[in-house]
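Trainee: For reference, the sequence and a predicted model appear below.
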Amino acid sequence: MCLFCDIVAGKIPSTKVYENDYVLCFKDINPVAPIHVLVVPKKHFDDMNGLAADPEGALYSAEITKAIAEVAKISGVSEAYRTINNCGEDAGQTVKHVHFHVIGGTSLTEKLI
């Protein structure tokens, strides 16, 4: 299993922000902003390409999108936040389980982080 699969399974603790049947959203342990939450599908997909290729990918993509909006609302940043996904090692993906960073709570520049 991967790190995020272990977090989803409850084997590794996390600070949950939001959860439904499809996603788990928890605070990043190395935040880059006051609000930094990871949105992780409960089903394992290596990356965006794996998510897009899977027959259930569209369902999970929709649930991820809804969860991102809910995390922003819960975190009080629904009017201004950034969502980042890294696909592949050269793009900075360090955990091979597709996930999205919801970042906010401070004024962000045009730079990604």
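Mentor: Arrived safely.
Trainee: For the rest of this, base every contact and every neighbour count on C-alpha atoms.
Mentor: Noted.
Trainee: If you count neighbours, what's buried in stretch 87-94?
Mentor: For stretch 87-94, a neighbour-count test (16 or more other C-alpha atoms under 10 Å) marks 87-88, 93 as buried.
Trainee: quick one: which of those sit in helices?
Mentor: Judged by DSSP state H, helices contain none of these.
Trainee: which one among these gets closest to Lys11?
Mentor: Nearest to Lys11, judged by C-alpha to C-alpha, of the buried residues of stretch 87-94 is Gln93 at 22.0 Å.
Trainee: how much space between the closest one and His101?
Mentor: 11 Å (C-alpha to C-alpha, to the nearest Å).
Trainee: repeat for Ile29
Mentor: Ile29 is 12 Å from His101, by C-alpha to C-alpha.
Trainee: The two: which has the busier surroundings?
Mentor: For Ile29 and His101, the more surrounded residue by other C-alpha atoms under 10 Å is His101, and the numbers stand at 22 against 11.
Trainee: got another, please set it beside the one above:
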Amino acid sequence: MPIDPTAAYDPDNIFAKMLRDEIPCNKVYEDEHALAFHDINPQADVHILVIPKGEYVSWDDFSAKASAEEIAGFVRAVGTVARDNGLVVRGYRLLANIGRNGGQEVAHLHVHLFGGGPLGPMLAR
């Protein structure tokens, strides 16, 4: 069920549990600002999620409240994950769903990296 991006952060969301190692994930990258792992229901040949380690509900929440260091670290982590997984040369899609109409399902900011082949149109109508 899509979430409200203005809601308070829920520390019991699935990504928060992954950050606390309460739920395992297929990790591909981790540093002081971010964790990246393979999506459990991939929508492309390569489908990786990148999440910040801070408690942010959405991109809007993150851009308004995160420190400059957190923002820079997270954006650099997304780029590193894309490069390390061979996505840059062939091309990839970066997606962050925000709120109900955007289709956000987990109330923790996460960026999807899709790649590994042609991705088709941006939006199906």
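Mentor: Here it is on my side, so go on. This one's a predicted model, so the numbers in the text were calculated from it and none came from an experiment.
Trainee: where does the TM-score land?
Mentor: After superposition, the two chains reach a TM-score of 0.91 (TM-score structural alignment, normalised by the length of structure 1), with 112 aligned residues with a C-alpha RMSD of 1.4 Å.
Trainee: For Val81 of structure 2, what is the corresponding residue in structure 1?
Mentor: Under the alignment (TM-score structural alignment), Val81 of structure 2 pairs with Val71 in structure 1.
Trainee: and that match, how many neighbours does it have?
Mentor: Val71 of structure 1, neighbours per other C-alpha under 10 Å, totals 23.
Trainee: neighbouring contacts of the strand or helix carrying it?
Mentor: For Val71 of structure 1, the element it lies in under DSSP states H and E is helix 57-75. The contact list for helix 57-75 of structure 1, computed with C-alpha atoms under 8 Å, 6 or more residues apart in numbering, reads 17-19, 22-23, 25, 35, 37, 39-41, 51-52, 78, 81, 83, 102.
Trainee: What subset of those is buried?
Mentor: The neighbour count (16+ other C-alpha under 10 Å) marks 17-19, 22-23, 25, 35, 37, 39-41, 51, 78, 81, 83, 102 as buried among the contacts of helix 57-75 of structure 1.
Trainee: In strands, which of these appear?
Mentor: In this view, these that belong to strands under DSSP state E are 17-19, 23, 25, 35, 37, 39-41, 81, 83, 102.
Trainee: Tabulate those (CSV), appending distance to Glu110 of structure 1.
Mentor: Formatted as CSV, these follow (distance: C-alpha to C-alpha, whole Å):
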residue, distance to Glu110 of structure 1
Val17, 26
Tyr18, 28
Glu19, 30
Val23, 28
Cys25, 25
Ile35, 17
Val37, 20
Val39, 22
Val40, 25
Pro41, 28
Tyr81, 12
Thr83, 13
Val102, 16
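Trainee: who's in contact with Asp6 of structure 1?
Mentor: Contacts of Asp6 of structure 1 (C-alpha under 8 Å, 6+ apart): Ile12.
Trainee: Looking for the alignment partner of it in structure 2.
Mentor: So, by TM-score structural alignment, Asp6 of structure 1 is matched to Lys17.
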